[in-house]
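Colleague: Predicted structure and sequence below. I'll ask about it afterward.
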Amino acid sequence: MADRKPIELAEGWSFMEKGIQKLIRLLEGEPEDQFNAEQYMHLYTTIYNMCTQKPPHDYSEQLYSKYRDAFNKYINEKVLPSLREHRDEVLLKELYQRWGNHKLMVRWLSRFFNYLDRYYVLRHSLHPLKDVGLLCFKDLVYVEIKKRTKDGVLLLVEKEREGELVDRALVKNILGIFIELGMSNMDCYEKDFEEYLLTETSAFYRRKASQWIEQDSCPDYMLKAEECLRLEEERVDNYLHATTRNKLLKEVETELLSNYETRLLTKEHSGCAALLRDDKTEDLARMYRLFQRIPKGLDPVADIFKEHVDSEGMKLVKEVTEAVELAKEKQAKTGPSRDTGTSAEQQYVRAVIDLHDKYLQYVSTCFCNSSLFHKSLKEAFENFVNKSVAGSTSAELMASFCDNLLKKGGSEKLSDEAIEETLEKVVKLLAYVSDKDMFAEFYRKKLSRRLLQDKSASDDHERSLLSRLKQQCGAQFTSKMEGMVTDLQLAKEKQQHFDDWLKEKGSKLPIDLSVTVLTTGFWPTYKSIDVALPREMVEGVEVYRSYYDSDSKHRKLTWIYTLGTAVLRGNFDSKPIEMQMNTLQAALCMLLNDVDELSYGEIQERLRLPDDDLQRLLHSLVCAKYKIIKKDPDGKSIGKSDKFAFNNRFTDKMRRIKIPLPPLDEKKKVMEDVDKDRRYAIDAAIVRIMKSRKVLQHQTLVMEVIQQLQRMFKPDLKLIKKRIEDLIQREYLERDKDNPTLFKYLA
């Protein structure tokens, strides 16, 4: 077979040019038939042949160059002139049209010249044909037109921001050209478009914000800001590249939020404080959503929240203090009445619970349970809850509040569920109280009274509160209280045992006797008075003592008569009346059974009571509501020369009455006990720390002591210093000879 005659470059290229012209006419929309398969094959084969001829007829290199020239010629003759005569949106439409045509041309020509791609390009590591086509467009069209294109796009973006409808698809398509011409990186899009977009965005919102901040209220401004951010996000979804999202939003956030944060939050009638004051929860939630977007944007909001909660709390403290003072003044003028002070203080704890509920709700709903706002709430409550309210501490008021909830006939008439819920809330509040040990001591005193006087409304509620306190403050906090509750159960069993023992012995006491045996360590310390009891009582005490000694070895009974109660029958002229009273009151009344009259001195001699206690007893039976005993001379105070006799003319509409003893001031005693316990706790902490560390600086030791004890109380620095001195004297520690601020542990 004869060799095929080689195709010369000029001949071959003139054939290819015809094909290229046909393609251009098709692209330009001029009348022209589509390529058929035969024409396509002919063009492809021509290139193939010209590239596979033996040298010097291998025209691969020249064809690669002519391929590029074909694009450049088309661009210079057709594309650029058509683009130069347009601006703005018309330009964008024309550009998109031209870009589409160009890509079609690349697709067709790279098919015709396919053989070059497969061999020549690979062998010489050149740009693939598709890229050559794109580069021609980039070097000739893009470079000339990119600025006007960018301006056209930004104009449409601004129109849309001002509320006009624009051709979003067109914008997306144009930005697609910037991305595609980046040839697998984002350089063109970022440098030639995005940078300008961000600058324009910043300027646009700067203008808007400066108008809005003057004319709008804080809520209105925030609504606009939120809507702008939403629309910018929408813009990204509709036509910008996803990588622009954060950069774009940052510009908007800076201009609308960061730059005006202080002015916005402190606007006089509509800023953050006003929104809190007027309970605008929706606006507050929006404020949180917006300002969490900017660095440290929530800190000032949290500070204003803290100040607001604190001032609301301080307002309560002030109101209650004033109400109590007013009640005292009124009492001083009109004489004793119902204890309004206590009820105001009860209302205070209830109001603090409501306040906590309200702002905890704010934290969870408006502020998305943010730890920053939980911290603000905590600090605000810690501040005002530890202030003195009408001379009382919150620890004392909370203990009284719980007592009122848990005792029979308390002023809070609530269902079981409501009581449980309220107890849980009080325990939550206790977390803010720095003197938890003070609460424990007041609460223990009141618990003891409820238990011993059978005033507790429900064992379940008592145990429930103890388990909550145990969870919140640890097992040590409630161990004594739990011991008290258990003691009472055991005391009931012991009483039953005693009654059975009496039956076995066949003994009968002159009086009905019921004894409650308590474990010393669990209960508050009570004053033990060695009173001389009437003979009927003495017999009961002696019998019980012999029972107890036979039943419990190595245990000593101490009788606390001040806590006992007795029921006496008073045979008055009008009718007999049953009287429930304190054991000591009963002992005093029974002295008057055998004699007509006794002097102050004789009563004191027979009962062997100190003056204070005797005065209190006589006052409760002579001068108070129920005047069971009359005195000579008459009067409201007890004198040592007075004489006392049974008041047989006394009467009352009830058949059974309860005669109270004036309450002692427990507060002072609690304070003393707490101070004593604190000294022990500080000593124990110092010794514990020094034992493990052996040598320690004064400052470090103090800090560690505070850290160990702050769960229960805030130790006073002077007291810690005093305790260290005391431990040095008692030779637990010594000062370093060369450095007086350094302590050593002495084993």
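Modeller: Done, it's in. Numbers count the residues shown, from 1 in each chain.

Colleague: use CA for all of it now, contacts and neighbours both
Modeller: Will do.

Colleague: tell me which residues in the helix ranked longest in the chain are buried?
Modeller: If each helix of the chain is counted by residues according to DSSP state H, the longest one is helix 299-334. Using 16 or more other C-alpha atoms under 10 Å as the test for burial, helix 299-334 gives 300-302, 304-310, 312-314, 316-317, 319-324, 327-328.

Colleague: Which strands or helices does it pack on?
Modeller: helix 272-277, helix 340-365, helix 371-385 (3 or more C-alpha pairs under 8 Å, 6 or more residues apart in numbering; DSSP states H and E).

Colleague: out of those helices, which comes closest to Met41?
Modeller: Nearest to Met41 among those is helix 340-365 (71.4 Å), distances taken as C-alpha to C-alpha.

Colleague: mind listing what's buried in the closest one?
Modeller: So, applying 16+ other C-alpha under 10 Å, buried residues of helix 340-365: 341, 344-350, 352-353, 355-356, 359-360, 362-363.

Colleague: Can you spell out which helices and strands pack onto that helix?
Modeller: Going by 3+ C-alpha pairs under 8 Å, 6+ apart, helix 340-365 lies up against helix 299-334, helix 371-385, helix 394-406, helix 416-430.

Colleague: JSON lines for these, including distance to Lys508?
Modeller: Listed next are the helices and strands packed on helix 340-365 as JSON lines, based on distance: least, C-alpha to C-alpha, whole Å:
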{"stretch": "helix 299-334", "distance to Lys508": "50"}
{"stretch": "helix 371-385", "distance to Lys508": "56"}
{"stretch": "helix 394-406", "distance to Lys508": "37"}
{"stretch": "helix 416-430", "distance to Lys508": "43"}
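
Colleague: Ok, which of the ones you listed comes nearest Asn647?
Modeller: Nearest to Asn647, of the helices and strands packed on helix 340-365 and by C-alpha to C-alpha, is helix 299-334 at 28.5 Å.

Colleague: Secondary structure element for Lys527, which one?
Modeller: For Lys527, there is no helix or strand it lies in under DSSP states H and E.

Colleague: That one and Trp559 touch, don't they?
Modeller: No: applying C-alpha atoms under 8 Å as the test, Lys527 and Trp559 come out as separate, 9.9 Å apart.

Colleague: more crowded one of these two?
Modeller: Trp559 (17 against 11; other C-alpha atoms under 10 Å).

Colleague: Can you check what angle separates the longest helix of the chain from helix 371-385?
Modeller: In terms of direction (axes from the mean of the first three to the mean of the last three C-alpha atoms, to 10 degrees), helix 299-334 departs from helix 371-385 by 20 degrees.

Colleague: Next up, a structure to set beside the first:
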Amino acid sequence: MQRLSMVICCKMNQNRWRLVNWLYEDIFEKPYLETCGERYKVEASRLLQECNVGQYLENVWQRLEEERQRCSMFLHDSSLPKVRARFVQHMVTDHLAFLHGECRTMVQQEQCKNLRTMYLLLRLVDNGISVLVSELLEHIKAKGLEAVAGLKGENVYMQFIENSLAVYDKYRGIINDVFDHDQSLLGSLDKACSFVINHRQVPKQPCRSPEMLAKYCDTLLKKSSKGLSESEMEEKLTKSIIIFKYIDDKDVFQKFYSRMLAKRLIHQQSQSLDAEEAMINKLKQACGYEFTNKLHRMFTDITVSSDLNNKFSEFLKKDRTELGIHFFIHVLQAGAWPLGQAALTPFSLPLELEKSVQMFENFYYNHFSGRKLTWLHHLCQGEVKLNYLKKHYMITMQTFQMAILLQFEKSNSLSYSELQESTQLNSEQFSRHIASLVDSKLITCENEVPDETSVFSLNLNYSNKRTKLRITAALQRESPQEVEQTRSSVDEDRKLYLQAAVVRIMKSRKVLKHNALIQEILSQSQVSFAPTINMIKKSIESLIDKQYIERTPNSADEYSYVA
């Protein structure tokens, strides 16, 4: 009996709520929404006639807030979304074409206050901010290209990176403050920055952004970067990763960066090894361990070389051998360091160094069997003490420069041919290094421009305010040939990478359609670079010729792996 009474009570309550809902929704809410809709139409029409777009947006946003407060005070909670939908329909959606038409002017003039209100209203409409997103994208593109166009001078790379970062910081700030970190608008910033940074002034020439970013990092990490504290350098390097993430050809950056890092480490030009390692870790976080594997191995070689030199010193003590000079050697893995054999040139080692080289080779081959040492004299340097002047000078110079200068040990004047014959350097290398010694005024030349008929003399009146200095002109600047060589090596690496990717994919999948293979290759290679379809096709054809893969008999656009 009690259960029956509870059921009857529940049914009565349900009927009562249905009656209340009917009374509220049909008798009151529907007429109220209709009346509100008409009022919103009239009000929108009046505001559009009386106000400019900025005033219209401000009035609409204020009016929406008033409606929200009124609903919360006098209406049931269920009515608020319905009133708001009517308001947005008649005050925003019905005039969407007009509002979208004003977006371009607001974005171009960067009217942050109006853009803020525009954004708040447009996001209430499905896909309402799409035009705002596209207009912001085009605006950032234009401002970005304007910031990096027409740059001149030796420090173009510094201007390019810092101007690009200034554009990024400005519009990232606007998106955060005005558009509430909206992901669609952040996406437009990313697309615009990627477009600007990978833009090619001359379409057929390669993009120079990777090279310029590598030079920018090189300048920050070198000892010569003056006026920067450790915290400022760290901040700039951290910001440089922003540009790095937008670069398409990350493998080009890696090639230039590794070459510059090698020079800094070999010539002891790094301002801080901790900063160097921190930068490599930043790159690893952005691109993964594989990208920085060789860079880490370069650091390992420097550490191992230090231990090796200590063992060599102990070996000399046990052998009771005096070298007569302070000798320090770096043993570097050929596979990790971007040094190559192309720069090797004939060279006759000075007598002062022959004993040291011979003793180190004996020591090394006794400790490591099956290894081969290749001496890269063009990367070596030495410290020479000048004792023939009123003051003693300590000068750091490249080995080739030192070899030339040591020829004046027994004679104050020597001819071009005598010096070249004694050093065995080719004409290009010899002329380059003899010119650097003349420019530094350590030796003098009777001709204004040194040539094969010139006679060179030791400058016995040499004077300098500093007693310790470095001649770097011949080894620090990258020649156009080196830049071209770097880009050529990138092209070769890409061919090998694509062929390896094709074999790896086909070995896993066995049979694959042409388009599916292309997509998988693009997916795998996007971390380092963006290959063209033509480049991928050439790699596939090359592997077919080498019989790694073959076309299936039944389909022209399908490949199978040849086991």
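Modeller: Ah, there it is. Bear in mind the structure is a predicted one, so any value in this text is a computation, not a measurement.

Colleague: three-state assignment of the counterpart of Arg555 of the first structure in the second structure?
Modeller: Counting by TM-score structural alignment, Arg555 of the first structure lines up with Arg371 in the second structure. The local conformation at Arg371 of the second structure, judged by DSSP: H, G, I helix; E, B strand; the rest coil, is coil.

Colleague: from what I can see Arg371 of the second structure touches Glu361, true?
Modeller: No: using C-alpha under 8 Å, Arg371 of the second structure is not in contact with Glu361; the gap is 10.8 Å.

Colleague: ok, these two, which is more surrounded?
Modeller: The neighbour comparison of Arg371 of the second structure against Glu361 (other C-alpha under 10 Å) goes to Glu361, with 13 against 9.

Colleague: helix, strand or coil for the counterpart of Ser508 of the second structure in the first structure?
Modeller: Aligned counterpart of Ser508 of the second structure in the first structure: Ser692 (TM-score structural alignment). Classification of Ser692 of the first structure using three-state DSSP returns helix.

Colleague: To which residue of the second structure is Asn198 of the first structure aligned?
Modeller: Quick fix: residue 198 of the first structure reads Leu, not Asn. So Leu198 of the first structure corresponds to Leu33, using TM-score structural alignment.

Colleague: Please tell me how far its match sits from Glu43 of the second structure.
Modeller: Distance, Leu33 of the second structure to Glu43 of the second structure, by C-alpha to C-alpha, to the nearest Å: 15 Å.

Colleague: Which of these two has more residues huddled nearby?
Modeller: Taking other C-alpha under 10 Å, Leu33 of the second structure and Glu43 do not tie; Leu33 has more neighbours (18 against 15).

Colleague: so that one is in which element?
Modeller: Residue-wise, Leu33 of the second structure maps onto helix 30-50 under DSSP H and E.

Colleague: mean shift between that helix and the first structure?
Modeller: Once the two are superposed, helix 30-50 of the second structure sits an average of 2.6 Å from its aligned residues in the first structure (mean C-alpha distance after the TM-score superposition for the first structure).

Colleague: so where is the following helix or strand past that helix in the first structure?
Modeller: Remark: after helix 30-50 of the second structure, the chain's next helix or strand is helix 53-74, criterion DSSP H and E. Per TM-score structural alignment, the counterpart of helix 53-74 of the second structure in the first structure is residues 218-239.

Colleague: Leaving out chain neighbours, which residue sits closest to the residue mapped onto Asp251 of the second structure from the first structure?
Modeller: Under the alignment by TM-score structural alignment, Asp251 of the second structure pairs with Asp437 in the first structure. Once flanking residues are discounted, Asp437 of the first structure sits nearest to Met712: 5.4 Å by C-alpha to C-alpha, 6 or more residues apart in numbering.

Colleague: residues in contact with the match of Leu198 of the first structure?
Modeller: By C-alpha atoms under 8 Å, 6 or more residues apart in numbering, the contact list for Leu33 of the second structure reads Lys82, Val83, Arg86.

Colleague: In PyMOL, how would I select the buried members of those residues?
Modeller: Applying 16+ other C-alpha under 10 Å to the contacts of Leu33 of the second structure leaves a buried subset, and the PyMOL line that selects it is:
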select buried, resi 83+86
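
Colleague: need the contacts of Leu33 of the second structure in TSV with secondary structure and distance to Glu484 of the second structure, can you?
Modeller: Shown next, in TSV, are those (DSSP: H, G, I helix; E, B strand; the rest coil; distance: C-alpha to C-alpha, whole Å):
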residue	secondary structure	distance to Glu484 of the second structure
Lys82	helix	66
Val83	helix	67
Arg86	helix	65
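
Colleague: about what we covered before: among the helices and strands packed on helix 340-365 of the first structure, which is nearest Leu466 of the first structure?
Modeller: Leu466 of the first structure sits nearest to helix 416-430 of all those, at 9.9 Å, using C-alpha to C-alpha.

Colleague: Gln476 of the first structure pairs with which position in the second structure?
Modeller: Mapped onto the second structure by TM-score structural alignment, Gln476 of the first structure lines up with Glu290.

Colleague: Okay, and that match sits in which element?
Modeller: Per DSSP H and E: helix 289-319 holds Glu290 of the second structure.

Colleague: Have a look at how far, on average, that helix is from the first structure.
Modeller: Helix 289-319 of the second structure sits 1.5 Å off on average (mean C-alpha distance after the TM-score superposition for the first structure).
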